[in-house]
Structure formats: structure tokens, C-alpha cells
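Engineer: After the sequence you'll find the predicted model.
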Amino acid sequence: MIADPQLSVAIIAGTYRQDAESDFRDLPAVRNNVAKLGRHLRDPEVWGLPAGRCHERLQPRRDELLELVSDAAASARDTLVFYFAGHGFIHPRTEDLYLALAGARRDRGFGTKAVRFKDLQAALQEPSVEVRHKVIILDCCFAAAAFGDEMGVEDVDHKLRTRGSCLLVSSDADRTSKAPEGAEYTAYTGELIATLEQGVAGGGELLTLQTIHEHVEERLIAARMPRPRMLGVDVGGAICIARNRAPADRAVPPQPAAPTAETPLDEALSRVLAEKLTPSRRIQLGHALSWKLLPDYQPHPGERLMALIDDSWPTSRATFLAFTTRALILRSRGLSGAVTSVLSLADLRRAELRLRQRNPVGNAVLSYLQTAGTRRAQRVDRVNGLDVVVDDRPYRVPDSTLGPRATEDLIAEIRAAVLHHGHG
């Protein structure tokens, strides 16, 4: 379901011109970014935000921008979108991400000529804020520094503390974004605008943020541009603020449900799951399980749910591990609640599986028990968890009914099938 435009608010902001005191260059394309993106969000064929609920701000002052964000967050009830384009930079001592405003410098003026990302977060977390979903889009250098210290999912969940949030960024924590000289738009926003204008073939009637991100990522990588990042806290990737404008005749038709229509990869995935899993109260296995088992996930056309390992009790699905014909879905507990991560099969191709060891205190206790020769020590494993690491970013696998080693073996077999047959 698309977010209700009458109950949503968007802030589209950017800094395109710097003064003589600044050591940043002008970014003329940002002016076009803001105007075009705002126009699309107001377009009824895309989202249909009322003009009074779509605020465009060029060259904003720090206090003005923070006040606008605070007021918008308090007035929105469905979805709040915050977009910023311009220069981003890292404080040399605190390593916090700052968004550069007019007159910003890298050596001073952090409190007046720039906005600290943490201050924006504070505005989004005020007690008066009751909005369901928050979408943050940063098109600036070092934007992924907003993810937190180690770019870990749990770190971000702890920092954002926002159920149903989604953070989209144009570059990694140590990369600069691209704004080609003479281009109409910056590289990232240009592809975002193109996606809203042209739609995504096979993306369904509505475009989730996950679909938009994957499409933009694919186009940027093909153009040898920096890889964008996305982090959806809880079900953030399923937030929808756009209709798909791709013509129906260009859409990829849904795959038939009949087993005979399976691709070699589908067959290989089904075979691995059937060999490694035994159906039980906690483990559901089938050719095409009902999507009602994952009500917050919006599947792609033709995508099938093949297995669900529910680790919650009794059936709340607070944590689970799910396998589809397109993705691995992980829902684990973070520091401030459950976190859902969707890893595509393409992500699994370059993933590394990493077993987590118990902390030093736990290891010391185990060593003592083993030294004492207790029978219990022989049954205790020093491994207490599993991460799937993609592009140096760890995604926590829930504490599966299978145990971390068996889960590692299962995901490794799935990854091997993907590498052998391709990922579609």
C-alpha cells in the first residue's frame, strides 16, 4: 500500500552555492535535484503529495532546517521524507557526519554553517513525533557515515531508534559522491529521478524503497559510480512512496507457480532446503508458502516463499530466517527492537559467512569449566552466533532453531547454488 499523501510530509533540501569563505565548490546540479524531485513527489502519477506538504528548501540556514524537520515530523502521521543534497563531510575529531550549508568549512563553523546528522535525528525523535515511517535520503559525500561507527545493522538500529525507518545514501562512509561537471543532476539523484519517471520493469504497480534502491544501485554500478547504500530498520525497505510508471507491456510477467516452470536456480534452492530442513512447528517448507506468513514483506512479481524458520515464541515472528526465490530475509533483535534485513541473491554471491565467538568473559568461564573437566563444558560451544557479511557490513542472522553452525552450512549451500546457477 502506498503511503497516504494526505498524512505525509516531504522536505527536499539542498545547498548548491557556496560563498567566498567556504572551502567547498558550488554544486549547480543540486538546484535541479530539489526542483525535479519535489515535482515528482507532488505528481499524482507518482505519489501525489499536496503542495503544502512538500517543502523545497534551497540554501537553508541551520536553525531553519532543523525547525522545519521538527515541525514536519510532528505534523506527519503516515510517512516523513527528508532529502538533502550537497556536500557532506566528517568532523576530524568526533567523526560525526555533517551536512554542509552555505559558507561551510572543514576547519570551523560546525555549529553554524553545517548540520550534524545526529541533530537531525534528535529532531525526528522528539516526543511529539508519531509518524509511522521515516525515510532519509542523503546525496552527499561520506553519507554512509550516518549508519554509525562500524556500519553494523544493530548500531544503526540503536542510533535511529525508529521503527519502520529507511535510510538511503549515495555513497559509502569513506567515499565521495559524484556530481559530474555540467550534468543536469548529481549522479545518485539523477538515477533516482529517472526511476520515478520511467519506473522499474517487473517492479509491480507500486515501488518499494527496496525496489527503488536495487534499481538505482544497478544503474550506478553499471555507470562505474559509487555504490549507494540502504538500511531499512524493521520493515523500512517495504515503505512505498511511488507508483511504478513502467508501461505494462515492458513489465516482466510473473513466473508461473507450477513446479515445472522453475528455473535451474529455483530447483537447486528447493533441493538444498529440502535436504537441510525438516518441517516442524518452527520450520515451514514448501514450493510456494503463503505470503501471509510475512505480512510486512512486499514480494516481487513471481517471487515465491520457500522456507521460513520462525525463532520467536509462540508465533509472533519477532525473529525469523526466510528463504525466497529472490532473497534471504533476516529478522533479528537489535539493541532497540527487531531489525529486518533483506539480502538479494546477488548480495549472497559476494557474501562471507562469519561465526561470532563468545566474549572473552564467556571464553574464560568455558576454559575454567573445561579445565575442571565438567561434562557440561564438553557440550558448550564457543560459537554463539552467525553474521552474513556483504561489502564489509555484517548482517546478524537470528539465533536459529538449527544453531549457528547448521545455519552457516545451510546458507553456504544456498550461496553455492547461487554461484553455480547465477542469480537471475
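Structural biologist: It's in. Numbers count the residues shown, from 1 in each chain.
Engineer: contacts and neighbour counts: CA atoms only from here.
Structural biologist: Will do.
Engineer: For the residue nearest the centre of the chain, list the residues it contacts.
Structural biologist: Closest to where the C-alpha atoms of the chain average out (C-alpha atoms, centre = their mean) is residue 231, at 2.4 Å. By C-alpha atoms under 8 Å, 6 or more residues apart in numbering, the contact set of residue 231 is 147, 153, 166, 167, 168, 237, 341.
Engineer: How about residues contacting the helix or strand harbouring residue 73?
Structural biologist: Counting by DSSP states H and E, the element that carries residue 73 is helix 62-75. Helix 62-75 is contacted by residues 9-11, 80, 82, 101, 112-115, 119-120, 123-124, 126, 128-131 when judged by C-alpha under 8 Å, 6+ apart.
Engineer: Spell out the residue ranges of the helices in the stretch 201-350 of the chain.
Structural biologist: 209-222, 264-276, 345-349 (DSSP state H, counting those that start in this stretch).
Engineer: Just put these in CSV and tack on distance to residue 2 and mean neighbour count.
Structural biologist: Shown next, in CSV, are the helices of the stretch 201-350 of the chain (distance: least, C-alpha to C-alpha, whole Å; neighbours: other C-alpha atoms under 10 Å):
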stretch, distance to residue 2, mean neighbour count
helix 209-222, 11, 18
helix 264-276, 30, 17
helix 345-349, 26, 19
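Engineer: Just send those back as JSON lines, with distance to residue 332 too.
Structural biologist: Converted to JSON lines, those look like this (distance: least, C-alpha to C-alpha, whole Å):
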{"stretch": "helix 209-222", "distance to residue 332": "18"}
{"stretch": "helix 264-276", "distance to residue 332": "21"}
{"stretch": "helix 345-349", "distance to residue 332": "18"}
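Engineer: Presented hereafter is structure B, for comparison with structure A:
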Amino acid sequence: MSVLPDPGASRAVLVGTSRYDHLEQLPAVSNNLQALAEILCSPLALQLPPQHCTVVENPAAAHTAMAAVREAAADARDTLVFYFAGHGLIDQQDTLSLALPHTELGRVETGLPYDWLRQALLGSVAERHVVILDCCYSGLALGRMSASSSLADQAAVEGSFLLAASAETRTALAPVGDTYTAFTGALLDTLRLGVPDGPPLLDLGAVFRHLRVTLEARGHPIPQARDRNSGARVALGRNQAALPAPPITAGETAEAGQRLWPDPHAIRTVTGFFTALADVRVTSGLTHQAVSQRSAGRISAGTVSTLLNRRTLPTTWATTAAYLSACGVPDDQITQWHAIWQRLRDEAPTADTASEVAQQTEEPQTKRSWQRSFSAFRRERRH
């Protein structure tokens, strides 16, 4: 069964190199980073809190990117997403290295060895890992490697899903004049527009299949993927092509039970609780006013809005129960929601809240030289 990660217990690290001293420039990579960060933090995808999505553009050295990955690996308990866009280099031993601004051909020690990243991911406490590599030359590498070892096989991590662009040439990765690289552009379109006639949740398996068809039709290199331990079931968001769902009417209890409601068992944090709670309304296809009307006066439209925009758990259960019932959530699932609400109440203050407070109070100068949150990255891009 596909599952949306809990954004409060998940992290994303987006690394990209757009400027090179010795290799071809890739200006579209900068746009990749901004757009992907925006989507991952939006209702179109994982709805990550901005501080949970770290952007590292043009890292000066390998340790700069590795520091961000290690911090995210230590904090993520649900899903850890790693993305890289830029040149990829392969040495004579078929070892993948991600090119950084000062990387030189023939000197892979000047890049970021992928195996360093792989070891950091393997050491993470996160339950699931998503690795997305938009590297040029990866298709060439796949063709040169032995049958027992491909780039996708080498880069795979246990409990993960690996998605590799496998671009064969530099121009295929970043067509001249395009805003984004070919692979990432197709990925962004998939998250924004969805997959027609696709599943309600855009799990990585569905995303990969759609990207293969789309990129092949455009004459671009075909992406590669590897799935370990059902990593393909991790969803990057709801399928926008399947929204909005028709509103549930009285008497449609059977149909309501068949809807793909957010799974309360996937909730680990308060942030995840409210993200899933908002997703319930999206799944129902109802407006705030319609939810109020279906509650028989128990909650107003304003109360619905207030509930979905809270940052702390309600002290009582009644309003949340009325909201779930009015949206059409089956009674047995409402019972599960109540158990999650009670568990989170018992765990207060939650681990993710403590982590966020620590991040907010940490002296920013200690991180600014190597790491930027999504919010800081957007501010810089405006100037």
C-alpha cells in the first residue's frame, strides 16, 4: 500500500552544481533546486516544513554537502530524500563521483564520491530513503559497466528507491534555453500536474513509469530505477490529475470506505497529524463550508479552518472527531485517528517540536557557510 511520509519526521537534502571551473556550465540546475524545494514544501507533494528541506547549491567541497546529509540522516525518522543535479563522473573502477564546482576530469578526488553519501544513508535512522540523481553521463556509465554492476545498482541503498536520470549526453541533460534539466523538468511536471488515469497517490513506482513514457516520447534518455524493500510505495504527493474527488453525499458510505484516506498509522509527529488531517478534506472533495454543513452544525467553516491551521494538538477530541466524520472517514479509521491523537498527546513535547526549537535557536552563522534552508534560499534568489 502506498504511503505519504510524515513531513514532521522526514527530511530532504537537495544538492546541485550549476557553476564549474573546469566542466560545462549547467545554469538550469539552479532552477531545479528552487523549484523542487518549493514543490516538496507545498501541498502538491510532501508538505515538508521549510526547515526540513535543505538546499546546498555549488558546495565548495565534498564535506559541505556531506554535513547537510549527515544532519538530515540523524534527524529523519520517516523518510530521507536526497537529490543531486549536475555532472557525474565515473573512474576506471566504475565508481560514481558527483561533480562539484572545482571538480576536474580525471581527478575524481575533487568531486563527491557517491559511496560517502551511500554510507551516510545506510547509517540513517530513517525508515525509508529516496535517492534522485540527475547526473549527466550516467547513461554512458551504464553502458560501460559490467553486467553485474550498473550505476543504478551501485547507487541503491537498502530500504530505498533510487531514481537516476541516466542522461547520455550533456545536451540531453540540459537542453539549451530550457528552464530546467530534461529529467528534473519532467519530474516537476509530474508532481504539479499529476498522472492522468493514475493512482490517487503518486508513489515512486508510478512516478518512474510515467517519467519513462514521457522522456522516451520526447526523445530524451530513459531513466533508471531500483527498488529496495518496497521503496517504490513511498508517495511524493497526491495525484493532482485525480483531484478534486467528487464530494461524498449522504448514503455513499460504501464509496467513502473505498477512498484512499490518509493512513493514521503513518503519522509520527504533530506536523504529520495536521498535514494528514488537511489531506482528509482534499480526499473528501468537500469545501470547508460543505464540511460544516455535513457536521449538522457541530463545527462551523471557521472552526474547520482553525483546526487545519493549528500547530498544537487540540486539548479535546470532539472537534477533530466531528471533522473526520463530516468528511466521510469510516468509523473504524476515526478510532485509529483517536489513538494517534492520544499517543501524540502523551508524548508531548514531541521530538520533532524539540528539534525545530533547537534549529531555530541555533546560532545561524555556524551553518550559513555550508547550508541554507529553503526559506533562506528563496530570499537569496529574489535579489
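Structural biologist: Cool, got the structure. Computed from a predicted model, the values in this text were never measured in an experiment.
Engineer: returning to that earlier point: could you see which of the contacts of residue 231 of the first structure carry over to the second structure?
Structural biologist: Retained contacts for the contacts of residue 231 of the first structure in the second structure, judged by both residues aligned by TM-score structural alignment, their matches' C-alpha atoms under 8 Å, are 166, 167, 168.
Engineer: What does the residue nearest to the centre of the first structure correspond to in the second structure?
Structural biologist: In the second structure, the residue paired with residue 231 of the first structure according to TM-score structural alignment is residue 226.
Engineer: possible to save the kept ones among the contacts of residue 231 of the first structure as JSON lines with secondary structure?
Structural biologist: JSON lines is the format used below for these (DSSP: H, G, I helix; E, B strand; the rest coil):
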{"residue": "166", "secondary structure": "strand"}
{"residue": "167", "secondary structure": "strand"}
{"residue": "168", "secondary structure": "strand"}
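Engineer: quick one: which of these is nearest residue 17 of the first structure?
Structural biologist: Among those, residue 168 lies closest to residue 17 of the first structure (C-alpha to C-alpha), at 23.6 Å.
Engineer: Could you report the neighbour count for that closest one?
Structural biologist: 24 (other C-alpha atoms under 10 Å).
Engineer: show me the residues around it that make contact.
Structural biologist: 135, 136, 137, 138, 213, 228, 229, 230, 231.
Engineer: how does it look with 6 Å?
Structural biologist: 137, 229, 230 (C-alpha atoms under 6 Å, 6 or more residues apart in numbering).
Engineer: what's the answer for residue 175 of the first structure, then?
Structural biologist: Contacts of residue 175 of the first structure (C-alpha under 6 Å, 6+ apart): residue 142.
Engineer: can you do 8 Å?
Structural biologist: Each residue near residue 175 of the first structure by C-alpha under 8 Å, 6+ apart is listed here: 141, 142, 226.
Engineer: Buried ones among the residues you listed?
Structural biologist: The neighbour count (16 or more other C-alpha atoms under 10 Å) marks 141, 142, 226 as buried among those.
Engineer: can you tell me which residue in the second structure aligns to the first one?
Structural biologist: The equivalent of residue 141 of the first structure in the second structure is residue 136 (alignment by TM-score structural alignment).
Engineer: And that match, how close does it get to residue 37 of the second structure?
Structural biologist: 21 Å (C-alpha to C-alpha, to the nearest Å).
Engineer: List of residues touching the longest strand along the second structure?
Structural biologist: Taking DSSP state E as the criterion, the second structure has its longest strand at strand 79-90. Strand 79-90 of the second structure has contacts (C-alpha under 8 Å, 6+ apart) with 5-6, 9-18, 26, 29, 32, 69, 72-73, 96-100, 105, 108, 126-138, 141.
Engineer: swap in stretch 197-216 of the first structure?
Structural biologist: Contact with stretch 197-216 of the first structure is made by 1-2, 40, 166, 168, 188, 191-192, 195, 228-230, 236-247, 250-253, 298, 300-301, as judged by C-alpha under 8 Å, 6+ apart.
Engineer: Quick one: neighbours of the residue nearest to residue 240 of the first structure when sequence neighbours are not counted, just the number.
Structural biologist: Once flanking residues are discounted, residue 240 of the first structure sits nearest to residue 208: 4.4 Å by C-alpha to C-alpha, 6 or more residues apart in numbering. Residue 208 of the first structure: 26 surrounding residues under other C-alpha under 10 Å.
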